[in-house]
Structure formats: C-alpha cells, structure tokens
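A.B. asks: got a predicted structure plus its sequence, pasted below:
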Amino acid sequence: MKLFREVVAVAAKDVRIEARSRYALGAVLPFAATVLIAFGLSIGPGRTLLQETAPGLLWLAVLFASILSFRRSYEAEGEDGALEGLLLAPVDKAAVFLGKAAAVAGQLLVLEVVVVLLVSALFGLSLGSEPAVLAGAFVLGTIGLAGVGSLFGVLTESARAREAVFPLLVLPLATPVLVAAVRATALATGSPGGGGGSWLGLLLAFDVVFLSTGTLVYGYLLED
C-alpha cells in the first residue's frame, strides 16, 4: 500500500509538470500528426494500401511521441537537480520508476485517442471490428513502451549526447513491443486472420519483464 501511494505521488508530480508546460499538447501531438500525414502522403492515395499500413504508421507515431515524452520528462528533472532530490527522498526507488512510467503512459494514452481518430479519418481505419482487442493492444503496448522509456531515460540522463543515445537504447528493446502491438491492432481493425488474443498475451509478457526489470534495477541506475 505504501508503494502504491508513492507511485501515485510521483505520477501526480509529473502530470502537474506536464499540465503546466503543455509539452505533449504543444509539441508531441503536432509532431505525431505530422508523421502520420507525411507517411500517408508518401504511400499514395490508394485506400486499400492506406488501410493496410495504418496500424504500423499509427504505432510508429506513438513510438516517436513516447521518445519525445520521456526525453522531456527527464530533462525537466535534470534542469533543477530534481533527480538528486528523488535520490535523497525517503521513497522506494521502484516507486519513482513506476510513477514516471505511469505518468508518461497516461499522457500517451490520451494522445493515442486523438491519433487513432486521426488515422481513422485519414486512412479509413475501422475501429469497430474487435474493440476489446484494440483497447488491449493500446493499453499493453503503451505500458511496454513506458517501461522501456522510463528505464533508459534515467540511464542516459548523464550522457553528453543523450538525445542520440536514448533512441539507440530504446528502439531495439521496443521493437518486439511494436511488432506485437501492430499485429494486434491490425487484427482488431479488420485484417484477415485471428489470434489477436495471442498477441495481447505476448504484450503482457513483455510488460511483466520490462516492469519487473525496471523495478529491480532502477535504484542502482538512479544512484549512478
């Protein structure tokens, strides 16, 4: 129970910072929309091809948005020495990891609602085939990205070229999450074939691995 309260406190702090800066609304959302429009124009006007590629484009935009969100989250902590304060604070370091992951995951889920509606309007993506699988894909996929991003965000905070190092570390580990999320989303939006549940199970397994690993090692990374 104490861990839960600490997680909520850390997440609430990050949400308040985001509410004041409005970085997600002012920078991340327009960037994600621009990515979708640019790729859509490059693919061409073919409606069938746009619908087939829509799940991949959607998750590509989410990936880029998550990288921007995590970089901003840790930059805000580093600007005023807040990371050192977290290190000295009498809270479980696992709560810091989970709280920061939860805050960015919440922001991404809100952003994803807008992005999904945009993709549906631009590419004619059907949202009603398997809504439960679609919702599960976004929730579990976002949690997986949040776990990876929160873990490597603190690891690269002290790096000189952290803007370049962070994506290089995140992308390889985020790839299996993206593959599973894209496949589950494609099946949920009308692609032939079943097995959406198996992809959700794979996403859940990734989430457990990433969150468990982060909970165990985050304190050591924060101290370093």
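C.D. replies: Sure thing, it's come through.
A.B. asks: from here on, just use CA atoms for contacts and neighbour counts.
C.D. replies: Fine.
A.B. asks: what helix or strand is residue 110 located in?
C.D. replies: helix 93-123 (DSSP states H and E).
A.B. asks: same deal with residue 202?
C.D. replies: Going by DSSP H and E, residue 202 is in helix 196-223.
A.B. asks: could you list the buried residues of that helix?
C.D. replies: 196-197, 199-200, 202-204, 206-207, 210-211, 214-215, 218-219, 222 (16 or more other C-alpha atoms under 10 Å).
A.B. asks: run through the neighbouring helices and strands of that helix.
C.D. replies: If contacts are counted by 3 or more C-alpha pairs under 8 Å, 6 or more residues apart in numbering; DSSP states H and E, helix 196-223 sits against helix 82-88, helix 93-123, helix 131-155, helix 162-188.
A.B. asks: select, out of these, the one closest to residue 69.
C.D. replies: helix 93-123 (6.8 Å; C-alpha to C-alpha).
A.B. asks: now the angle from that closest one to helix 131-155?
C.D. replies: Here the directions of helix 93-123 and helix 131-155 differ by 130 degrees (axes from the mean of the first three to the mean of the last three C-alpha atoms, to 10 degrees).
A.B. asks: what packs against helix 93-123?
C.D. replies: helix 2-21, helix 29-43, helix 47-79, helix 131-155, helix 196-223.
A.B. asks: can you convert those helices into a markdown table and add a column each for distance to residue 96?
C.D. replies: Listed next are those as a markdown table, based on distance: least, C-alpha to C-alpha, whole Å:
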| stretch | distance to residue 96 |
| --- | --- |
| helix 2-21 | 6 |
| helix 29-43 | 25 |
| helix 47-79 | 12 |
| helix 131-155 | 9 |
| helix 196-223 | 8 |
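A.B. asks: okay, the ones you listed, which one's buried deepest?
C.D. replies: helix 131-155 (a mean of 24; mean count of other C-alpha atoms under 10 Å).
A.B. asks: what's the angle from that helix to helix 47-79?
C.D. replies: 40 degrees.
A.B. asks: return the distance of helix 131-155 from the chain's centre.
C.D. replies: 5 Å (C-alpha atoms, centre = their mean, to the nearest Å).
A.B. asks: same check on stretch 113-124?
C.D. replies: 18 Å.
A.B. asks: list the buried residues for it?
C.D. replies: Result for stretch 113-124 [16+ other C-alpha under 10 Å]: buried residues 115-116, 118-120, 122-123.
A.B. asks: ok, structure two:
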Amino acid sequence: MQVLIANHGAYLSGIATTLWLCLYSGVLTLVVGTVIAGFRVSPLTPLRAFGTAWVTVFRNCPLVVVLFFMAFALPVLGLNASYFVFGTVGLALYTSAFVCEAIRSGINSVPAGQAEAARSIGLGFTQTLGLVILPQAVRSIIPPLGSVLIAMIKNSAIAGAFGVGGDLYMTGTRLSSAQGEAVVPVLIGVALGYLVITIPAGLLLGYVERKVAIAR
C-alpha cells in the first residue's frame, strides 16, 4: 500500500495517458468499423470482398503482430510517427474488425422490409443505411459493442508495451524496474488503475443500454 501512496502521482498520470489512448483509439475504431460494416453489407462485390478481407485479417491476426508491424515495419517503409500514434492506430485497426461484426449483426437484425421501403421511395444504399437501418440497429448493437470497447481498453496494455510512454503499463514497468519497487504492489496499482477506467465505462454502457431498451 505504501508503494501506491508514494507513487499516486505516477499512477494518476498513467491513467490519464491510458484514457487518451483509449479515447483516440475508440473514436477511430468506431469510424473505421462502421465504414467496414457498410462495405460488408454493400451491394457492390468489390466492397464486400474488401470488408470480408479486412475482418478476416485483423480478427485472426494477434494484436501483438499488428503493433509490431505498426511500430517497426512502417518506419522501414518511410512512415514515421510517435509510438503513441502507432499504438493508437494499431489498436484501432485491430479492434475495428470486432466493431464491424457487432455493427453488421445489428444491421442484419433490422427487417429486410425496412430497406425495401427505403429503396421504394428513392433512397440510395448510403442513405438507406445511414437514415433507416443504422438508427434501428443501434438498439441491438450497444451490448456487443460495449464488450468490444471494454476489451479494447484492456488491450491498451499491450499497446503500452510498445513504448507508448506514460500509460499504466509503462508506469508499472518503470516503478518495478527503474525504481526497484516491489513488483506485487506495483502490479496491484496497475490493476486498480485499469479498474478505475473499465468499471465506470461498463456502468456508462449499461446505462446507455437501459435507455435504449426503454426507448423501444
């Protein structure tokens, strides 16, 4: 407990950095996942093929491999950025495959008659998807989407291992190695830090889910 009290500032800073990492990754993964889900249900065969390939690659490729590619392969190809940027993008791309499947399942839960009615009044595919299908699909999307986002927060620890800097994972590593603090109390502090993030996030998602359920 003394370790936690003496280093509370470092833990708070680590929580803040992890929150920013998860916030940027969450926004990016929702945008990319929604676009790929649209590709997956598109009437155009090339878009469906691209969406299927995207999900197949990222869903079956370990996050560590994705982050290795972002951190070490992209600089060799001439794309340079901070490890924070690489970690954010890698985490978002990996999670986007799972977000896509959650959104696609919600889209498939909407009766086909809704899309047919939209087309009958002259709406195109993009308009039908954005104005008719997705607003109804939100009700069934939120529970699986919430689980994916919570998993993304926990996966941010893996991104931290690639030198993001200042996040909870690196805070624990620095305290236990560079400063020689006892490993067990340090790890307990790191675990508590992630709980500080994930528990409120889970409660917020549960509240949103209940509000949507009431609105049905």
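C.D. replies: Yep, that arrived. Bear in mind the structure is a predicted one, so any value in this text is a computation, not a measurement.
A.B. asks: what's the TM-score once they're superposed?
C.D. replies: Scored against TM-score structural alignment, normalised by the length of the second structure, the superposed chains reach a TM-score of 0.39; 121 aligned residues with a C-alpha RMSD of 4.4 Å.
A.B. asks: one step back: between the buried residues of helix 196-223 of the first structure, which is closest to residue 131 of the first structure?
C.D. replies: Distance to residue 131 of the first structure, by C-alpha to C-alpha, is smallest for residue 196 among those, at 11.1 Å.
A.B. asks: skipping adjacent residues, who's closest to the closest one in space?
C.D. replies: Computed as C-alpha to C-alpha, 6 or more residues apart in numbering, the closest residue to residue 196 of the first structure that is not its neighbour in sequence is residue 184, at 5.0 Å.
A.B. asks: what about the one you found, how many residues close to it?
C.D. replies: 30 (other C-alpha atoms under 10 Å).
A.B. asks: returning to that earlier point: orientation of the helix holding residue 110 of the first structure relative to helix 29-43 in degrees?
C.D. replies: Using the same axes, to 10 degrees: helix 93-123 of the first structure against helix 29-43 is 40 degrees.
A.B. asks: got the angle between helix 93-123 of the first structure and helix 196-223?
C.D. replies: Using the same axes, to 10 degrees, the direction of helix 93-123 of the first structure lies 140 degrees away from that of helix 196-223.
A.B. asks: ok, residue 71 of the first structure - contacts?
C.D. replies: For residue 71 of the first structure, the contact set (C-alpha atoms under 8 Å, 6 or more residues apart in numbering) comprises 153, 163, 166.
A.B. asks: possible to save those residues as a markdown table with distance to residue 110 of the first structure?
C.D. replies: Below are the contacts of residue 71 of the first structure laid out as a markdown table (distance: C-alpha to C-alpha, whole Å):
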| residue | distance to residue 110 of the first structure |
| --- | --- |
| 153 | 21 |
| 163 | 24 |
| 166 | 23 |
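A.B. asks: tell me which of those residues is nearest to residue 59 of the first structure?
C.D. replies: The nearest one, if we look at the contacts of residue 71 of the first structure relative to residue 59 of the first structure and count by C-alpha to C-alpha, is residue 166, at 18.4 Å.
A.B. asks: that closest one touches residue 152, doesn't it?
C.D. replies: Yes. In this structure residue 166 of the first structure lies within contact range of residue 152 using C-alpha atoms under 8 Å: 6.7 Å.
A.B. asks: does residue 12 of the first structure touch residue 103 like I think?
C.D. replies: Yes. Between residue 12 of the first structure and residue 103 a contact is recorded at 7.2 Å, counting by C-alpha under 8 Å.
A.B. asks: for residue 87 of the first structure, what are its contacts?
C.D. replies: 93, 222-223.
A.B. asks: can you give me the strands for the second structure?
C.D. replies: Read by DSSP state E, the second structure holds no strands at all.
A.B. asks: and the gap between residue 105 of the second structure and residue 194 of the second structure?
C.D. replies: Separation of residue 105 of the second structure from residue 194 of the second structure (C-alpha to C-alpha, to the nearest Å): 29 Å.
A.B. asks: and if you look at residue 4 of the second structure?
C.D. replies: 14 Å.
A.B. asks: these two - which one has more neighbours?
C.D. replies: More crowded of residue 4 of the second structure and residue 194, by other C-alpha under 10 Å: residue 194, with 20 against 16.
A.B. asks: how much space between the more buried one and residue 202 of the second structure?
C.D. replies: 12 Å.
A.B. asks: got it, and residue 127 of the second structure?
C.D. replies: 32 Å.
A.B. asks: kindly report the same for residue 140 of the second structure.
C.D. replies: Residue 140 of the second structure is 17 Å from residue 202 of the second structure, by C-alpha to C-alpha.
A.B. asks: quick one, which of these two is more surrounded?
C.D. replies: residue 140 (19 against 15).
A.B. asks: that one touches residue 106, doesn't it?
C.D. replies: Yes. Between residue 140 of the second structure and residue 106 there is a contact at 5.4 Å, judged by C-alpha under 8 Å.
A.B. asks: that older thread, got a markdown table for the buried residues of stretch 113-124 of the first structure, with distance to residue 143 of the first structure too?
C.D. replies: Below are these laid out as a markdown table (distance: C-alpha to C-alpha, whole Å):
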| residue | distance to residue 143 of the first structure |
| --- | --- |
| 115 | 17 |
| 116 | 17 |
| 118 | 22 |
| 119 | 21 |
| 120 | 23 |
| 122 | 26 |
| 123 | 26 |
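A.B. asks: ok, of those residues, which one's closest to residue 56 of the first structure?
C.D. replies: residue 119 (10.8 Å).
A.B. asks: for residue 106 of the second structure, give its distance to residue 35 of the second structure.
C.D. replies: For residue 106 of the second structure, the distance to residue 35 of the second structure - C-alpha to C-alpha - is 14 Å.
A.B. asks: for residue 168 of the second structure, see how far away residue 158 of the second structure is.
C.D. replies: As for residue 158 of the second structure, its distance to residue 168 of the second structure is 11 Å (criterion: C-alpha to C-alpha).
A.B. asks: more crowded one of those two?
C.D. replies: residue 168 (30 against 18).
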